[in-house]
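*Asks:* the following comprises the amino acid sequence and a computationally predicted model.
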Amino acid sequence: MSGGKGVSGVGARLVRRERTMRELSGEDRAAGDPAKEAKQRIAIPLSRSSAVGAVVVTWNSVPWIEGLMALLSQASAEGFQKVVFVDTGSTDGTVALVRAKAAGSVQIIETGNVGYAAGLNVGIRAFGSDRPPFFLLLNPDITAEPGFLDRMLEEVVKHSADPIGIADPRILEPTVDGKWVVTNRRRRNLWGWPCPSQEAPGISWTEAAHGACSLIRREVIERIGLFDEDYFLYWEEIDYCLRARRAGFRVAGIDCISIRHHPGEVRDGKNAKSETGHYYFWRNQWLYAGKAYGPWLGALFVLVRLPIFLREGFRLVCEGDFHLFQRAVQGLLMGCLGQKGPAHVQSRLLVRQE
């Protein structure tokens, strides 16, 4: 009896797994109940008169797609001019799930693993010459209150005397002990100098908007162009905001609005760290320094930030993540040598219980 029960249990698990894979690949949709299928879909309201177009870059984002679709469906009373999903080489069924949930209300573009900056550019180009007044750029792993986009637009538009080119809400991210902390309102700038005090109610003038959620005015894109694809991953939004500020636009934090970002570094009470992430983060610091300040002042910028690198490296070594520290050192050295673009870093994901 026990042997039969074991075989039955294994068989049931295989059936469930096969059914899940069929659902992700879309094979079951044609044979399913149309009424039930329609109920499961999430229609995002679209309007040609909407002031906003949305771009979402995905990579193996299945756990977040349904929540993101629900968020987009309630973000604004006016909806979006268009919503573009750019998938950069997912292998977990992300594209099939977006198609299943979107009810035809989004445009899906599949690319290879071209990087985050290039993915954003692909999405923006998809609007052609019919660009909306604002672009909302999103990570898939965010949650927010209904109507958050309307509130952001209201705050940005009413500061017409001091035009805001790029804005972001307060970004809350989880720590391994379950707390949510604001990660994009720094007391000091990238050079270590104190940030200026708040100059308007509900607004903080900042160096850069957070890449998880940012609102960009069309005029910014028309004046300074698209994101720099040399970065591939990390620092591209900091570079973009610097270029916008130098072109005369303000970068603002909308402090009356908060969203939650669920980054891959912390999930389910575990600390998940990517070697690729450490490599690009520290490599691109050199890239940004050279582009922003030139060779000599750029070298000084990296030197000023060296204590941050040493502190992070010490923490990684103490926690037993020596291979991550090695990858960070490798990235810093390759940045010094001028490497840019994709680096073909062979990455593994370390998941460690805290």
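*Replies:* Nice, thanks for sending it over. Remember, predicted model here, so these are calculated numbers, not experimental data.

*Asks:* CA only for contacts and neighbour counts going forward, please
*Replies:* Noted.

*Asks:* so Ser197: helix, strand or coil?
*Replies:* What DSSP: H, G, I helix; E, B strand; the rest coil gives for Ser197 is coil.

*Asks:* after the helix or strand hosting Arg283 comes which helix or strand?
*Replies:* For Arg283, the element it lies in under DSSP states H and E is helix 275-304. Per DSSP H and E, the first helix or strand lying C-terminal to helix 275-304 is helix 306-318.

*Asks:* tell me how far stretch 69-84 lies from the chain's centre.
*Replies:* Relative to its chain's centre, stretch 69-84 lies at 17 Å (CA atoms, centre = their mean, to the nearest Å).

*Asks:* comparison target below:
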Amino acid sequence: MHLTPTASPLRASPAGPKAAAARIAVVIVNYRTAELTIQCLESLQPVLDECDYVSAYVVDNASGDDSPALIENAIRENDWRWARLVQAKRNGGFAYGNNVGMAAAEDDHETPFDAYWLLNSDTIVRPGALKALVDALDVECGVGIVGSRLEDPDGSAQISAFRFHTAGSELARGLNLGVWFRLFPSAEIAPAQDDARELADWVAGASMLIDRKVIDQVGLLDEDYFLYYEEVDYCLRARRLGWKTSYVSASRVVHLVGQSSNVTERSSAARRLPKYWFESRAKYFEKNYGRGARVLADVGWLAGHLLYRARRVLQNKHDQIPKRLVTDFILYNLSPLNRVH
């Protein structure tokens, strides 16, 4: 899939109620979450006038249930002429689904979109969220990717701005030791949320706006990631080509954590992680840093995690840890039978 290049940068209007003379395509990937997707679409209605033109594309990733019919009915009954359902040929994952949506938007319109807003199906958009994102894009200063302040339904902030994963940070993640992060703060991938913070290494893909010029230069999302790490990879690819990523606290989006995938759902912290989580992690390190760095990251995380577990036993404390985490990590990351190609 390819997006036709355009030389028109996204510009924020200095005055007026609208964020910009901008054309925005929203892409929402659905996989057996029809009710959440419809709720997300409902929340978009109040922000449609925040830009000159907004069109939403819901990509059903071959759900195999009644999702397409439910979403189509909701679009028709609510007269959401700005929304369209696209049925993907297969469940190719998050990156694949978003790429299908962006390609469909491209095919539908002769005039190119200025930016693409990737939204999880388990999100609820607050009024003003789109305007704040569009206003934050600044191609002259190199800001081409912006992410929202994700929050719980009660307004409590979730961590939405992150640092890149490195081999060194994996040891710190495994240890999960507060004093280590105080001594080496840059090792913290997910620092405490700071709404005054602007630039970030990467932002959560649950609500991420990408300027068209970034896509022209960087390309689409890497479909070899089924789920997880695809937005980290994309922001890193953009950074290496000179693009910056920014966290926009004024753009507020409720994120019903994990309900679109069940992997990060807080109530299921002990649930076994799926194979694709390990595969995505392995691909990220090997693709971006090489085989040696991947091995260092694997050994560092495993050593740190085993020390963490030993410490918790000595402290007589018990944490909710995904089932078979160490066994699966060794199987999918360290086994010679599982290599990233």
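*Replies:* Structure's in. What do you need? As the structure is a computational prediction, the values presented were derived from the model and not from experiment.

*Asks:* just give the TM-score of the two.
*Replies:* After superposition, the two chains reach a TM-score of 0.71 (TM-score structural alignment, normalised by the length of structure 2), with 282 aligned residues with a CA RMSD of 3.5 Å.

*Asks:* what is the helix holding Arg283 of structure 1 packed up against?
*Replies:* Applying 3 or more CA pairs under 8 Å, 6 or more residues apart in numbering; DSSP states H and E, we find helix 275-304 of structure 1 packed against helix 236-246, helix 322-336.

*Asks:* go again with 7 Å.
*Replies:* On a contact count with 3 or more CA pairs under 7 Å, 6 or more residues apart in numbering; DSSP states H and E, helix 275-304 of structure 1 meets helix 322-336.

*Asks:* what ranges do the helices span in structure 1?
*Replies:* Under the criterion DSSP state H, structure 1 contains helices at 2-25, 34-40, 62-74, 94-102, 116-125, 148-158, 218-224, 236-246, 275-304, 306-318, 322-336.

*Asks:* these into JSON lines, with extra columns for distance to Ile254 of structure 1?
*Replies:* Formatted as JSON lines, these follow (distance: least, CA to CA, whole Å):
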{"stretch": "helix 2-25", "distance to Ile254 of structure 1": "37"}
{"stretch": "helix 34-40", "distance to Ile254 of structure 1": "33"}
{"stretch": "helix 62-74", "distance to Ile254 of structure 1": "19"}
{"stretch": "helix 94-102", "distance to Ile254 of structure 1": "29"}
{"stretch": "helix 116-125", "distance to Ile254 of structure 1": "22"}
{"stretch": "helix 148-158", "distance to Ile254 of structure 1": "7"}
{"stretch": "helix 218-224", "distance to Ile254 of structure 1": "18"}
{"stretch": "helix 236-246", "distance to Ile254 of structure 1": "15"}
{"stretch": "helix 275-304", "distance to Ile254 of structure 1": "25"}
{"stretch": "helix 306-318", "distance to Ile254 of structure 1": "27"}
{"stretch": "helix 322-336", "distance to Ile254 of structure 1": "32"}
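
*Asks:* out of those helices, which comes closest to Trp191 of structure 1?
*Replies:* Among the helices of structure 1, helix 275-304 comes nearest to Trp191 of structure 1, with 6.7 Å by CA to CA.

*Asks:* ok, and for stretch 218-236 of structure 1, which residues are buried?
*Replies:* 218, 220-221, 226-236 (16 or more other CA atoms under 10 Å).

*Asks:* revised request: answer the last question for stretch 101-115 of structure 1.
*Replies:* Those would be 101-102, 105-110, 114-115, for stretch 101-115 of structure 1 by 16+ other CA under 10 Å.

*Asks:* out of the helices of structure 1, the one nearest Gly269 of structure 1 is which?
*Replies:* Between Gly269 of structure 1 and the helices of structure 1, the shortest separation by CA to CA is 15.9 Å, and it involves helix 62-74.

*Asks:* specify, as a residue range, where the closest one falls in structure 2.
*Replies:* Residues 34-46 of structure 2 are matched to helix 62-74 of structure 1 when aligned by TM-score structural alignment.

*Asks:* can you list contacts of that stretch?
*Replies:* The contact list for stretch 34-46 of structure 2, computed with CA atoms under 7 Å, 6 or more residues apart in numbering, reads 30, 67, 70-71, 74, 121-125, 127.

*Asks:* tell me the most packed of the residues you listed, by neighbour count.
*Replies:* Asn30 (31 neighbours; other CA atoms under 10 Å).

*Asks:* residue contacts, it?
*Replies:* 37, 58-61, 121.

*Asks:* re the thing from before, now tabulate the contacts of stretch 34-46 of structure 2 in CSV and tack on distance to Glu140 of structure 2.
*Replies:* As requested, the contacts of stretch 34-46 of structure 2 are exported to CSV (distance: CA to CA, whole Å):
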residue, distance to Glu140 of structure 2
Asn30, 34
Ser67, 41
Leu70, 43
Ile71, 39
Ala74, 40
Ser121, 32
Asp122, 33
Thr123, 30
Ile124, 31
Val125, 28
Pro127, 27
